[in-house]
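Chemist: Have a look; sequence and predicted model below, questions after that.
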Amino acid sequence: MGAHGHPEGPTLPMNRIAWAVLVPLAVATLVGLVLLWPSATPPTAQPPAPEFKGVVLALQGEECTGEQTGPPSSCGTVTARITTPEGDREIEAPLSRSPSAPDLSVGDEVVVAASESPDGPIYGVVDHQRGSELVVVLVALALALVAFGRWRGFTALVGLAITFGVLFAFIVPAVIAGSSPVLVALVGASLITLTVLYLTHGVSLPTTVAVLGTMTALASRRACPS
């Protein structure tokens, strides 16, 4: 009778204790989220240079002349056709020879940045277009994760999306708006812990204990930042 009467007896009180501690932490996280949520993102001091998609039409190399204190930076020109809101146009940009510059060939799809100057816009080729390649890689990784992990893999993807959402929608804007970085990080990490762990591992006593342990560690780091 003792061996078969109530096998889950010890688990039920522990479950209640865990939830009794977890619910106030969840409420505190939501309160912190509301209080620290940025009302508006302050404008940056200098807007980034506009970038346009383009195609390399021609390359004209020249011998680098003059004294060079470092690696040559601009020897020749590159002609490209870029797409702007006003339509397509042909532009010329310096052909960079620095080690970090992209290796260009005629027909390459590139990204061109424009900056204003008293003599008119100045263009520069900053990189190759990599958007489509990155999308293909991300889709392949997502399909592989779902294929091997099934439902657990899908929930892991959703948890990853939630993590990036909290990071870019709350943590980064709140820090830029002037809120305490430590408090923002604590609230954001608590929110990610509460949602992602339950989403990927389900509602259970082991998951609740893992959440409590993670949030306790976060709180201890807040109390003792050193």
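Modeler: Arrived safely, thanks for sending.
Chemist: CA atoms for contacts and neighbours, from now on please.
Modeler: Noted.
Chemist: From the contact counts, what lies against the helix or strand hosting Ile91?
Modeler: Secondary structure from DSSP states H and E places Ile91 in strand 87-94. Secondary-structure packing of strand 87-94 (3 or more C-alpha pairs under 8 Å, 6 or more residues apart in numbering; DSSP states H and E): strand 76-84, strand 122-128.
Chemist: In a markdown table, list those strands along with distance to Pro225 and mean neighbour count.
Modeler: Shown next, in a markdown table, are the helices and strands packed on strand 87-94 (distance: least, C-alpha to C-alpha, whole Å; neighbours: other C-alpha atoms under 10 Å):
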| stretch | distance to Pro225 | mean neighbour count |
| --- | --- | --- |
| strand 76-84 | 49 | 19 |
| strand 122-128 | 40 | 18 |
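Chemist: ok, structure two:
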Amino acid sequence: MDHSHSHHHGPAAPVSKHLRKIIGAVLIPFATAVVAGLIVLWPGGAPEQDEQTGVGFDRQMEKARVTKVEEVNCKDVHAQQQNNDAATDGQCQQATVEVTTGPHQGRTFTAVITPDDTRRLSTGQNVVVAYAPQAPEELQYSVVDVDRNFPIILLAVFFALVVVAVGRLRGVLALVGLAITFAVLTLFILPAILQGSNPLVVAVVGGSTIMLVTLYLCHGLTARTSVAVLGTLISLVLIGLLGSLFIAWAKLTGNTNDQTALVHSLYPDIEIRGVLLASVLIGSLGVLDDVTVTQTSAVWELKQADPTATWRTLYTSAMRIGRDHIASVVNTLVLAYAGAALPLLLLFSVAQASVSTVATSELVAEEIVRTLVGSIGLVASVPVTTGLAALVVSTGLSGTEPSGPSGRGRRRRAKR
């Protein structure tokens, strides 16, 4: 038995040393480049605007409370009488709203909710109001949304408790990783894009920072995590190249909705096509991490279950797990995008245009390219990560003791 171990350990050692050098030669310069990228591109906050535009979220918002709600005939409402195009039949809500924050705290105004408005108000409800200083006094405040702070915070706390209860220490580390992800997005990625930096470069640096920090934080500074990082990196490069190629080839501008049009009008220097490519990369990163970590863990567990397993055996077994993962993950990605674009899909389903016309329109083609490019990267990550992980454990780099040929022979004879 001892003889077999020493017989095999000779050739394995140089291979594992060589592999360690390869992984170090890729990951150390990569991590250094990411840190350098963060330093060079660090924006120092979003660019200052001289004044608020009064469009979308770029308005002065205040909190308010509904003090009284009355049902009135829409024909009797002065606001409706001024708008002849609006339907005047039915019952309108006339709400008295009191401003609770800002310079005009305590001021009340009247808001009218028409029957075709999906939002209804109730007495005692907290709302968000927009303040327009240039408007006449009676029109300065308007209800724009409801105040939903409490249910959102409650849901977030419940989510954190469930994650910690099930995941324990790993769950706590996962929540820290989530906080870091949010911080990188809000402090680096978004302000850097607004400052005019190349969106693709920003997404690569920011996404890589998120990947390195969260993976090593949640899974430890081990060979297993390094393999997952390497597999994710290779897949991200593939997604970036394919995304660049097909976004340019399909002549997608990325300027397809009101939000992108508004961003482009406020910040004309931003490369909107680059933002589209950045969104493809960042959107794929979360699912990529899941696939690469799972595949790496599968190989390690298979090696522990059968220490005599060869590279080929480990790869074949782990790929069977990977194929199941591919089938579910690709479907997950498609359904995630379909869910996000459901109102758009409903509009197209009632349109009289042909399926091909709809599918190749920029609005839908953008989602198709995003989904398919991300899915190709995901599918490719499975064999790449599995192959790397199997190579690492079968050469003893992971700390798993490789078994000699005689041990494998005995194993085969026992199976027979």
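Modeler: Now that the structure is in, tell me what you want to look at. Keep in mind the model is a prediction, meaning the values are calculated, not measured.
Chemist: circling back to that earlier point, so where is the very next helix or strand once past the strand holding Ile91 of structure 1 in structure 2?
Modeler: Next along the chain after strand 87-94 of structure 1, taking DSSP H and E as the criterion, comes strand 109-115. Mapping strand 109-115 of structure 1 onto structure 2 (TM-score structural alignment) gives residues 126-132.
Chemist: Need the residues that contact that stretch.
Modeler: 54, 59-66, 99, 139-147 (C-alpha atoms under 8 Å, 6 or more residues apart in numbering).
Chemist: Run the chain-centre distance for that stretch.
Modeler: 30 Å (C-alpha atoms, centre = their mean, to the nearest Å).
Chemist: what's the answer for stretch 288-301 of structure 2, then?
Modeler: For stretch 288-301 of structure 2, the distance to the chain centre is 19 Å (C-alpha atoms, centre = their mean).
Chemist: give me the stretch of structure 1 that that stretch matches.
Modeler: Under TM-score structural alignment, there's no match for stretch 288-301 of structure 2.
Chemist: How about stretch 182-200 of structure 2?
Modeler: The aligned range for stretch 182-200 of structure 2 is 164-182, by TM-score structural alignment.
Chemist: and the matching stretch, how far from the chain's centre?
Modeler: 12 Å.
Chemist: Just the buried positions in that stretch, please.
Modeler: 167, 170-177, 179 (16 or more other C-alpha atoms under 10 Å).
Chemist: So which elements touch the helix or strand containing Ser220 of structure 1?
Modeler: Per DSSP H and E: Ser220 of structure 1 is located in helix 205-223. Counting contacts by 3+ C-alpha pairs under 8 Å, 6+ apart, helix 205-223 of structure 1 packs against helix 11-36, helix 181-201.
Chemist: out of the ones you listed, deepest packed?
Modeler: helix 181-201 (a mean of 19; mean count of other C-alpha atoms under 10 Å).
Chemist: For the corresponding residue of structure 2 for Leu138 of structure 1, grab the count of nearby residues.
Modeler: Aligning on TM-score structural alignment places Leu138 of structure 1 opposite Ala156 in structure 2. For Ala156 of structure 2, the neighbour count with other C-alpha atoms under 10 Å is 12.
Chemist: for Gln68 of structure 1, helix, strand, or coil?
Modeler: What DSSP: H, G, I helix; E, B strand; the rest coil gives for Gln68 of structure 1 is coil.
Chemist: ok, the counterpart of it in structure 2 to Ala79 of structure 2 distance?
Modeler: Under the alignment (TM-score structural alignment), Gln68 of structure 1 pairs with Asp85 of structure 2. Here Asp85 of structure 2 is placed at a distance of 12 Å from Ala79 of structure 2 (C-alpha to C-alpha, to the nearest Å).
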